[in-house]
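J.: what's the 3D shape of this:
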Amino acid sequence: MEKTEISSTQLTEIAHGLEESKVSFLWVVRKNGIELGDEFEDRIKERGIVVKEWVDQKRILEHEIVQGFLSHCGWNSVLESISAEVPILAWPMMAEQPLNAKMVVEEIKIGLRVETVYGSGNKFVPAESLKNKVKELMEGENGDKVRKKVKQVAEAARNSMMEGGSSWHTLNQLIKEIYLQNQPKK
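T.: Modelled structure (predicted):
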């Protein structure tokens, strides 16, 4: 599987954007990803946490305090975010991520998209642009809209999984078809 490397310049822009947004955040970075320096962590310590080890993303998204998720829009991340009723700030990088981001933002309307210097995709996101989109997601009118919408979508997803729901019904049909295909012919 392809692996996307984010440049140290881009990581610095992310740090500045998060710091300047003045919103609370948890930022997970690879241990070898970037040295942000003690000064950065001192400046954000009242509202930000930088984690340099593996975390259980699903558990974090399910925490009641989490109100937004900057995501590359891998399918599992999208599903976890919907299940946790957390809107997405979409920043797709590769593979199916741009298509997933388009679905998240334009089709089911449960997220916003970062603005890149060169348009959409995995182009550079300046600190100012990230700051503005984070603030919009967390405090703006569009953020309120996607927060309400993701709750509706999560409820619909839960209902589809309940007995008699559409996913439950479809799974039962699949099991029945497989069973019938494996019966001896008369």
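
J.: going forward, measure contacts and count neighbours with C-alpha atoms only.
T.: Fine.

J.: ok, now which ones touch the residue nearest the centre of the chain?
T.: Centroid check for the chain by CA atoms, centre = their mean gives Ser71 as the closest residue, at 3.4 Å. By CA atoms under 8 Å, 6 or more residues apart in numbering, the contact list for Ser71 reads 77, 88-92.

J.: one more to line up against the first:
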Amino acid sequence: MKPRWIRWLDEKLEHKASVLYVSFGSQPDVSHEQLEEIAFGLEESSVSFLWVITKENWDLPEGFEERVKSKGIVVREWVDQKEILMHESVRGFLNHCGWNSVLESVCAGVPILVWPLAADHHLAAKLVVEEIRVGLRVETSDGSVRGFVRREGLKKTVMELMEGEKGKEAMKKVSELACMAKKAVEESGSSWSNLESLLQEMCVTEGEGKI
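T.: Just a heads-up that it's a prediction; the model follows:
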């Protein structure tokens, strides 16, 4: 049987609803005040969402899940992220911009709403938004890249990603890159050829006794 969140996505697809996938990985350090703003921002948007929470101490506002049950689902267990991103109903990804998540999102053809939190996230976010242009950045209250995100700013950028012109542009670009990525791993594709060349070189080097 399919996991309940995949069945939920299937239902959204039947109703032609576009879903925002929300996940900040397993390591983020987010304050309770910031968590509440995320919840209320999602609630006040008109967007359907699937929010995966892996932190045991993250408590959502009282009554939140009941109020959003017609458009949102909260999952507190391990999920196959790639399977979710590849689902046809998923049209956006709100994420901390960890590199694995970026790669999975681009390969799935899903634009990203970046919210860098730590480490190399900020460099990855800059690449996503400014260089390859497959996503947008959340709006902070003070305009800085590390500022607090209020519900109004989150609602605004979520809706822009899912329904606005900038979101459509990001979708077009990420779809192009997803097509390129698919071709790269096909037999005779660039990734396939590079791996084959590496293996051949290693075999030659080993035969010469160099490794």
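
J.: TM value for the aligned chains?
T.: For this chain pair, the superposition-based TM-score is 0.91 by TM-score structural alignment, normalised by the length of the first structure; 183 aligned residues with a CA RMSD of 1.6 Å.

J.: what's the closest of the contacts of Ser71 of the first structure to Lys151 of the first structure?
T.: Within these, proximity to Lys151 of the first structure (CA to CA) peaks at Ile88, which comes in at 12.3 Å.

J.: What lies in contact with the helix or strand hosting Ile38 of the second structure?
T.: For Ile38 of the second structure, the host element (DSSP states H and E) is helix 32-44. Residues outside helix 32-44 of the second structure that contact it (CA under 8 Å, 6+ apart) are 49, 58-61, 64, 68, 148-155, 158.

J.: Mean per-residue distance, that helix versus the first structure.
T.: Helix 32-44 of the second structure differs from its equivalent in the first structure by a mean of 0.5 Å after superposition (mean CA distance after the TM-score superposition for the first structure).

J.: And that helix, what's buried?
T.: With burial defined by 16 or more other CA atoms under 10 Å, the residues of helix 32-44 of the second structure counted as buried are 35-43.

J.: cool, and stretch 154-169 of the first structure?
T.: Quick answer for stretch 154-169 of the first structure (16+ other CA under 10 Å): 154, 157, 160, 167.

J.: which residues in the second structure does that stretch align to?
T.: Using TM-score structural alignment, stretch 154-169 of the first structure lines up with residues 178-193 of the second structure.

J.: One more: stretch 81-92 of the first structure?
T.: Aligned using TM-score structural alignment, stretch 81-92 of the first structure spans residues 105-116 in the second structure.

J.: Can you check the distance spanned by the matching stretch, start to finish?
T.: By CA to CA, to the nearest Å, the extent of stretch 105-116 of the second structure from end to end equals 15 Å.

J.: can you list contacts of that stretch?
T.: 82, 85-86, 90-98, 102, 122, 125, 128, 134-138, 145-146, 157-158, 161, 167, 170-171, 174-179, 181-182.
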